[in-house]
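> Following is a predicted model, sequence given first.
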Amino acid sequence: MNPNRAEIDDRTDRKTVLVTGASSGIGEAVAARLVHEGHHVVAGARRADRLRALAGRTAEAASRSGGSFHAVQLDVTDREDVAAFVAEARDRTGRVDVFVNNAGVMPLSRLDSLLVDEWDRMIDVNVRGLLHGIAATLPHFTAQGSGHFITVASIGAREVVPTSAVYSGTKFAARAITEGLRQEADPSIRVTTISPGVVASELADSITDSGAAEMMRTYRTHAIQPDAIAGAVSYAIGQPADVDVNEIIVRPARQR
């Protein structure tokens, strides 16, 4: 037995949950909330220092709840990296119950700005990263006869505005891929798409186009906190096994 393997008790509601993009924003909030609720969380992100800090902040909650937190440096654009991430989680706890595909980037710009490298980055993280998570996890879910995929998409998966063409394109794709997975997967595997509206996060910090940055400052005037999305993730996970929450939209009351 792996000496580092987390102790698993008989609580059927205690799950092993993998969260990508867990070093800030929604991913950080999801990881922290689920540890507080007693789950075994394996958190992945590129910024290992941020994950270590989050581990420190969740240590007391894990001790109280019986959950656990384990950090793994992860690049979702690297298929082998994602496969190793899933394998490590399974080795630590004996199973994988939930995969939260949260990692995403949002360097908005007009198409005529021709920021092609930024377009490529969005495609790599927002679409290929999602597919890598599915490819790495679906065989485990199939073999154990249960599992839950959760895709954190965006309100941009339902609408396009100036500067969001490529970003919305990747999120439309994420929503379509997740819905296709829901239809194709065995009924024992649950599939949920969560589309946040304006949420306080670091996503907008990657915008280099000055016009898009100014529009985003106005757009983000009324943002909700990431824990609102973490609550939606918790709700979907906490439903009985025969209940599949397919889609949730969460946005500020003032966002119309």
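Happy to help now that I have it.

> can we go C-alpha only for contacts and neighbour counts from here?
OK.

> Any buried residues in stretch 240-247, and which?
Neighbour-count burial for stretch 240-247, counted by 16 or more other C-alpha atoms under 10 Å, picks out 244-245.

> can you list the residues that contact it?
Contact with stretch 240-247 is made by 188, 190-195, 236, 239, as judged by C-alpha atoms under 8 Å, 6 or more residues apart in numbering.

> take a look at this one as well, against the first:
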Amino acid sequence: MTENSRPLVAVITGASSGIGEATARHLASAGYRVALLARRVDRLESLAAEIGDGAIAIEADVTDRDALVAAALRVQDELGGADVLVNNAGLMLLGPFGSEQKDDYKRMIDVNLLGAMTATEVFLDQLTANGAGDIINISSVAGRTAVAVNGVYAATKWGLNGWSEALRQQLKPAVRVTVVEPGAVATELPQHTTHEGMRQGIQQLYSTVEVTGDDIAEVITFAVTRPRHFAIHEVMARPSGE
């Protein structure tokens, strides 16, 4: 509970599936009221109904600042403001670098990097209002290493990591900034790949992954529920055999 005795509020982008959906459930179980943001509002409404306890579903694309501003107004009016922001919305569009995927590169930069920055900018006043906020940025193992077919995806995650560290230094101690860097997780993420030569292979690889969104959601919930004198700045979490 916050100082004015209202429940703590968590805003989760990309909440319609995968890590975002699992995080919503876990944070709700931990006593948070959750605001679910994504483009697929039908899924959000079903999840909000399942969670109950004041959960709200908001159709919002993180590349649309006006939609995020409208979402922030709803969170303020209906829930009293955000205490936690989970920047989870993301795309992984793999393939060799070249003109064939130029549209994919822009989409990943707009969603993975600029989307997280814009959501944070829009919700920042709410997160700092009580002097006890949390920002969770979902990065990737690709934010620490790169391979031939994930160059732009890796670039967005390296960029997210660097910006997160600068943000941590700026906002401490009022807002804790945590970067979570998952390895392969059994989610819809590989289904986004548009490169024909990559899609089948990456989907086959991910079909064997045992790590789930719930595993990462447990890490996120642990981080935000620590006492305020303790901050977890970075967590790399991957399948034990990866």
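Now that the structure is in, tell me what you want to look at. The structure displayed is predicted, hence computed values, not measured ones.

> After superposition, what is the TM-score?
Once the chains are overlaid, their TM-score stands at 0.93 when taken by TM-score structural alignment, normalised by the length of structure 2; 241 aligned residues with a C-alpha RMSD of 1.9 Å.

> on that earlier part again, out of the contacts of stretch 240-247 of structure 1, which is nearest to residue 181 of structure 1?
Among the contacts of stretch 240-247 of structure 1, residue 191 lies closest to residue 181 of structure 1 (C-alpha to C-alpha), at 7.3 Å.

> The closest one falls within a strand, correct?
Yes. Counting by DSSP: H, G, I helix; E, B strand; the rest coil, residue 191 of structure 1 is found in a strand.

> which one in structure 2 is aligned with it?
Using TM-score structural alignment, the partner of residue 191 of structure 1 in structure 2 is residue 177.

> One more: residue 253 of structure 1?
So residue 253 of structure 1 corresponds to residue 240, using TM-score structural alignment.

> distance of its match from residue 150 of structure 2?
21 Å (C-alpha to C-alpha, to the nearest Å).

> do the same with residue 200 of structure 2
For residue 200 of structure 2, the distance to residue 150 of structure 2 - C-alpha to C-alpha - is 15 Å.

> what about those two, which has more around it?
residue 150 (17 against 13; other C-alpha atoms under 10 Å).

> Can you verify my assumption that that one contacts residue 101?
No. Residue 150 of structure 2 lies out of contact with residue 101 (C-alpha atoms under 8 Å); the separation is 11.6 Å.

> mind listing the helices for the stretch 151-256 of structure 1?
Ranges of helices in the stretch 151-256 of structure 1, per DSSP state H, counting those that start in this stretch, are 165-184, 210-219, 227-237.

> now the stretch 1-150 of structure 1
Going by DSSP H, counting those that start in this stretch, the stretch 1-150 of structure 1 shows helices at 25-36, 48-65, 79-93, 116-122, 129-144.

> deepest of these, which one?
Comparing the helices of the stretch 1-150 of structure 1 by mean neighbour count (mean count of other C-alpha atoms under 10 Å), helix 25-36 comes out on top with a mean of 25.

> rewinding a little: indicate which one of the helices of the stretch 151-256 of structure 1 is closest to residue 147 of structure 1.
helix 227-237 (10.0 Å).

> Report the aligned residue range of structure 2 for the closest one.
Counting by TM-score structural alignment, helix 227-237 of structure 1 pairs with residues 214-224 of structure 2.

> what's the average distance of that stretch to structure 1?
Taken over the aligned residues, the distance from stretch 214-224 of structure 2 to structure 1 averages 0.4 Å (mean C-alpha distance after the TM-score superposition for structure 1).

> List of residues touching that stretch?
Contacts for stretch 214-224 of structure 2 (C-alpha under 8 Å, 6+ apart): 19-20, 22-23, 26-27, 30, 84, 134, 136, 178, 180, 182, 231-232, 237.

> so which of those residues comes closest to residue 212 of structure 2?
residue 19 (7.7 Å).

> What residue in structure 1 is paired with the closest one?
Match for residue 19 of structure 2 (TM-score structural alignment): residue 26.

> that older thread, could you measure from the match of residue 253 of structure 1 over to residue 56 of structure 2?
From residue 240 of structure 2 over to residue 56 of structure 2 (counting by C-alpha to C-alpha), the distance is 35 Å.

> Just give the nearest non-adjacent residue to residue 70 of structure 1, would you?
Excluding the flanking residues, the one nearest residue 70 of structure 1 by C-alpha to C-alpha, 6 or more residues apart in numbering is residue 42, at 4.8 Å.

> correct me, but the one you found touches residue 74?
No. Judged on C-alpha under 8 Å, residue 42 of structure 1 makes no contact with residue 74 at a distance of 11.0 Å.
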